[in-house]
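[1] sharing a model prediction with you, sequence too.
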Amino acid sequence: MIPRSLFSVNTTKARHAIFASLLTSPTIIIRTPSSSTILLLPSSSFSSISSCPVPPQDTHTLNRLNQKDWLATNEVLKFIEALEDPSSVIAFLDRYAKRKDYKPSEALYTLVVDKLAQAKMFDAIEDVMHRIKAPKHRCRLSDDFFYNVIRVYGNVAGRVSKAIDTLFDMPNYNCWPAVRTFNFALNLLVSAKRFDLVHGVYMSAPKLGVEIDACCLNILIKGLCEYGKLEDAFHVLDEFPKQRCEPNVRTFSTLMHALCDRGKIEEAFGLLERMEKEGIFPDTITFNILISGLRKERRVEEGMELLERMKHKGCYPNSGSYQEVLYGLLDSNKFVDAKEFMHRMISEGLDPSFESYKLIIRGLSKKNLLEDVDWALKQMVLQGFVPKMGMWKRILRSMFPRKSRYGSISCEEILEN
């Protein structure tokens, strides 16, 4: 006997309505002996599956939740990993939550967030975060989970405000941020140039149970320097002992960089002396900042001297150190000296940049030093760079300034032929 929950459909219009409904909810259709009658049975009569639409390629995976055997957490994770369409993740959660063995875990939610992040379904991640707050879906979550969510919002989605909201919302999940997570969120604001929010987040550290460390103060100094508030940045430097922290090489390097950008090279060297007195040893980045500052002031010889001084300090220069000195020589139109310095770099296993070759060939061509140009071209090709048409034109113009001795042939005509 057919139960009353079934109903008959005889008209074509009604049939079309039923077939349309199949696109949005799973159903089971039974044809009666009479070919003109279709019986529509709600799928809930056969199994407790979700009414969410299921992409065809994931139907088999989701239907595996219909099995009555107890599912281990690892099995559930494998099911989620097997889903091809990210939109199936939410449908999977809905169905899994209806099972008696439903047991949400941090591993489950982490995988879900990662799946949705890869598909750029950031609104769906917000829905999942709201879902977790419900008693049925709660589980113990660690700082690592929220660090990942904040990273996704900040670095992947570009939703910095949402990342900060998540930081402040952590206590509502019975989880308090570690200093690493707090500093990461603070750095997100600085990187996004949201300087208007940096101070407020910094001042919220006690409320969130975060103990300020040197990394946090360094981020604050970085933000103030980029915001143009150099004086305030130096005030933060004075905060280190008050917070029972010690400044490090990054602290001083950040301040030196800001000073050099403003042409205050002497004050930057003053910081170098201060850090050495405090027993903080400068690294290669510190010296590169100072060499770059000297280059901007056209003090190339001092930059070369500082390059040698680095070695006596037990800090070995890298390609960036040499490159800054080389650019300084090129900026000063000392092309012959630049060629010799480039030769030194190559002999020490360092590769000059393409821009360096471009500038030195231009300068040597203007001085009609063709042998030196030939050397630069050969080194450039050996390094794997390909001279461009503009470079060849400049070289040929130096060889044929106006007319060739063979007639009125211009360098453009030589290139064309």
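    Structure received. Numbers count the residues shown, from 1 in each chain.

[2] C-alpha from now on. contacts and neighbour counts both.
    OK.

[3] can you show me the helices along the stretch 251-400 of the chain?
    Secondary structure of the stretch 251-400 of the chain by DSSP state H, counting those that start in this stretch: the helices cover 265-277, 284-296, 300-312, 319-331, 335-347, 354-366, 370-382, 389-399.

[4] now tabulate those helices in CSV and tack on distance to Leu141 and mean neighbour count.
    Output for the helices of the stretch 251-400 of the chain, formatted as CSV (distance: least, CA to CA, whole Å; neighbours: other CA atoms under 10 Å):
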stretch, distance to Leu141, mean neighbour count
helix 265-277, 42, 16
helix 284-296, 39, 23
helix 300-312, 48, 17
helix 319-331, 43, 22
helix 335-347, 53, 17
helix 354-366, 50, 19
helix 370-382, 55, 16
helix 389-399, 60, 16
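
[5] okay, one more to line up with it:
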Amino acid sequence: MPKCPFPIRISSFLPQSRILSTNPVNLSTSISLSPNQSMEQPEVIEPPISHQMFKSAPKMGSFTQGDSTLSSTIESHAAKLDFASVENLLTRIRSENRTVREHTFIAIFKAYGKAHLPEKAVDLFHRMVCEFHCKRTVKSFNSVLNVVIKEGLYHRGLEFHDHVVMSSNMNICPNGLSFNLVIKALCKLGFVDRAVEVFRGMPERKCLPDVYTYCTLMDGLCKEERIDEAVLLLDEMQSEGISPSSVTYNVLINGLCKRGDLTRVTKLVDNMFLKGGYRLNQHVYSVLISGLFKEGRAEEAMSLWKKMGERDCKPNIVVYSALVDGLCREGKPDEAKEILNEMISNGCLPNAYTYSSLMRGLFKAGLSEEAIQPDVVTYNILLDGLCVHKDVSRAVDLLNCMLERGCDPDVITCNVFLKSLREKSGACEEGRRFLEELVVRLLKRQRVSGACKVVEVMLSKYMAPKGSTWGMIVPEICKPKKISAAIDKCWRNLCT
């Protein structure tokens, strides 16, 4: 392969104090690994099948067939992150002077990336030719470069790029993917002007930017608050015949929202919806909804909320919180509570920000008593926080306080405690016993409705109450002579 006629030295874009050595990268000297990431693994017994392959390959009359099978075995071990077996097989292949396909090395590089071991990928890349007689191409180069940059080692990635591209004996010429990775690293380091230079120089090097190149550069420009330049890039890519993706629009909308330019944002969103096939992500929806409410454009915010549902984009806690906060700012705490109830029914637990927004709204509407009276939602937030931080004893104390104040637990309350019990051995039995005790305590306080809710949770999780528990709850249900309705409800729960 001819040497690249347009070598590009990326390190020259960096300040002199930042330029790294162009010697082969030994990342292992500067990357501290956690004990769990250490590559020192105990000697393992070679799987019998691998041993048989080595022994049988010469008898097949072709080393190629045996080498191909062994490459597949190595790729299988790499996919399982079984690096001890990979190293074992590579050692034997090297000692028997066999060859390994480049595709196999790429599979190993990807595995090192998943295991957060970029230094191993770089080291193996430099050994490919001399130890395994495998010619390196831009494919294996890009694979290693991607592993290093994905790990957040942007300076290292640029150093590795320079060493390979400028090397006289590798003859690797970067392609579009190589430039995309370099532009990403430069943008992450804040060298956006350098990234623009690389971008503008791509056509001279026979590489045309693609949608990913434009998105990466737009994102870098937006983070530097150079929104107008990013918008111009959108026009440029369309004039070049490159269709923007949903990611392209999301990057621009997010940047415009942060600048508070909602007029241009709404035009951009309308343009997306008119063209069809584009989806906003949850983060952009939350930023848009929050921004529209802050500008007093509540109707547009709620309209966007409806469009979100129509486009099958499931709201998360950030979107719900933006709605609750916005409605409370508009003096509509009742509507905010409806959103809160919908949020809980969809299995999305409110956080402290959601609840503080609601309290602000209630105080603003003159409903101070309602604001300071904790309800099941408030308790659930506090209970979840305590359980997440392993403070279960205080969570139980708070549950007792909740019961004493006449607040019945709901499905979320039960789930919070069941989740905290999952880590214990015999979690299912522990959970059943906890919920049964809760039923008994509620019945002793004549809170039959609350006890029934807990029983419903038990049935939905296939935790059948004991006979003694049924013996306590059935007479209480039968007192108002609602026997038929109660039996029907129990059967429905058991059968679904």
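    Looks like it arrived, so ask away. Only a predicted model underlies this, so the values are computations on that prediction, with no experimental measurement involved.

[6] still on that earlier bit, which one of the helices of the stretch 251-400 of the first structure lies closest to Val113 of the first structure?
    Of all the helices of the stretch 251-400 of the first structure, helix 284-296 sits nearest to Val113 of the first structure, with 37.0 Å by CA to CA.

[7] what do we get in the second structure for Arg159 of the first structure?
    Aligned by TM-score structural alignment, Arg159 of the first structure pairs with Leu117 of the second structure.

[8] number of residues surrounding its match?
    23 (other CA atoms under 10 Å).

[9] follow-up on the earlier one: can I get the helices of the stretch 251-400 of the first structure in TSV including distance to Cys139 of the first structure?
    Putting the helices of the stretch 251-400 of the first structure into TSV (distance: least, CA to CA, whole Å) gives the following:
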stretch	distance to Cys139 of the first structure
helix 265-277	48
helix 284-296	45
helix 300-312	54
helix 319-331	49
helix 335-347	58
helix 354-366	55
helix 370-382	60
helix 389-399	64
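
[10] wait, which of these is closest to Glu81 of the first structure?
    helix 284-296 (42.7 Å).

[11] what about that closest one, how far off from the second structure?
    Mean deviation of helix 284-296 of the first structure relative to the second structure after superposition (mean CA distance after the TM-score superposition for the first structure): 0.9 Å.

[12] and that helix, how far from the chain's centre?
    Relative to the mean C-alpha coordinate of its chain, helix 284-296 of the first structure is positioned 26 Å out (CA atoms, centre = their mean, to the nearest Å).

[13] same question for stretch 357-368 of the first structure.
    For stretch 357-368 of the first structure, the distance to the chain centre is 38 Å (CA atoms, centre = their mean).

[14] need the contact partners of that stretch.
    330, 333, 335-336, 338-339, 370, 372-373, 376-377, 380, 391, 394-395, 398-399 (CA atoms under 8 Å, 6 or more residues apart in numbering).

[15] give me that answer again for 7 Å
    Stretch 357-368 of the first structure is contacted from outside by Leu330, Phe335, Asp372, Val373, Ala376, Met380, Arg394, Ile395, Ser398, using CA atoms under 7 Å, 6 or more residues apart in numbering.

[16] OK, contacts around the fifth one?
    Residues near Ala376 of the first structure by CA under 7 Å, 6+ apart: Tyr357, Ile361.

[17] quick one: map it onto the second structure.
    In the second structure, Ala376 of the first structure lands on Ile339 (TM-score structural alignment).

[18] how much space between its match and Ser321 of the second structure?
    For Ile339 of the second structure, the distance to Ser321 of the second structure equals 9 Å [CA to CA, to the nearest Å].

[19] Arg194 of the first structure: which of the helices of the stretch 251-400 of the first structure is closest?
    Here helix 284-296 is closest among these (CA to CA), at 25.3 Å.

[20] now the residue nearest in space to the middle of the first structure: closest residue in space that isn't a chain neighbour?
    In the first structure, the centroid-proximal residue (CA atoms, centre = their mean) is Asn155; its distance is 5.3 Å. Excluding the flanking residues, the one nearest Asn155 of the first structure by CA to CA, 6 or more residues apart in numbering is Leu188, at 8.0 Å.

[21] show me what that neighbour aligns to in the second structure.
    Counting by TM-score structural alignment, Leu188 of the first structure corresponds to Val147 in the second structure.

[22] other SSEs contacting the stretch of helix or strand its match belongs to?
    Using DSSP states H and E, Val147 of the second structure sits within helix 138-150. Under the contact criterion of 3 or more CA pairs under 7 Å, 6 or more residues apart in numbering; DSSP states H and E, helix 138-150 of the second structure touches helix 102-114, helix 118-132, helix 154-166, helix 176-188.

[23] after the last one, which helix or strand is next?
    If I follow you right, that is helix 176-188 of the second structure. Helix 176-188 of the second structure is succeeded, C-terminally, by helix 192-201 (DSSP H and E).

[24] in that following helix, which residues are buried?
    Val192, Arg194, Ala195, Val196, Val198, Phe199, Gly201 (16 or more other CA atoms under 10 Å).

[25] what span of the first structure is it aligned with?
    So helix 192-201 of the second structure sits over residues 230-239 in the first structure, by TM-score structural alignment.

[26] average offset between the matching stretch and the second structure?
    Stretch 230-239 of the first structure sits 1.5 Å off on average (mean CA distance after the TM-score superposition for the first structure).

[27] neighbouring contacts of the helix holding Val147 of the second structure?
    102, 106, 109, 113, 118, 121-122, 157, 172-174, 178, 181, 185.

[28] rewinding a little: return the member of the buried residues of helix 192-201 of the second structure nearest to Val396 of the second structure.
    Val192 (53.1 Å).

[29] I figured that closest one hits Lys184, correct?
    No - counting by CA atoms under 7 Å, Val192 of the second structure stays clear of Lys184, with 9.4 Å between them.

[30] all good on my end, thank you.
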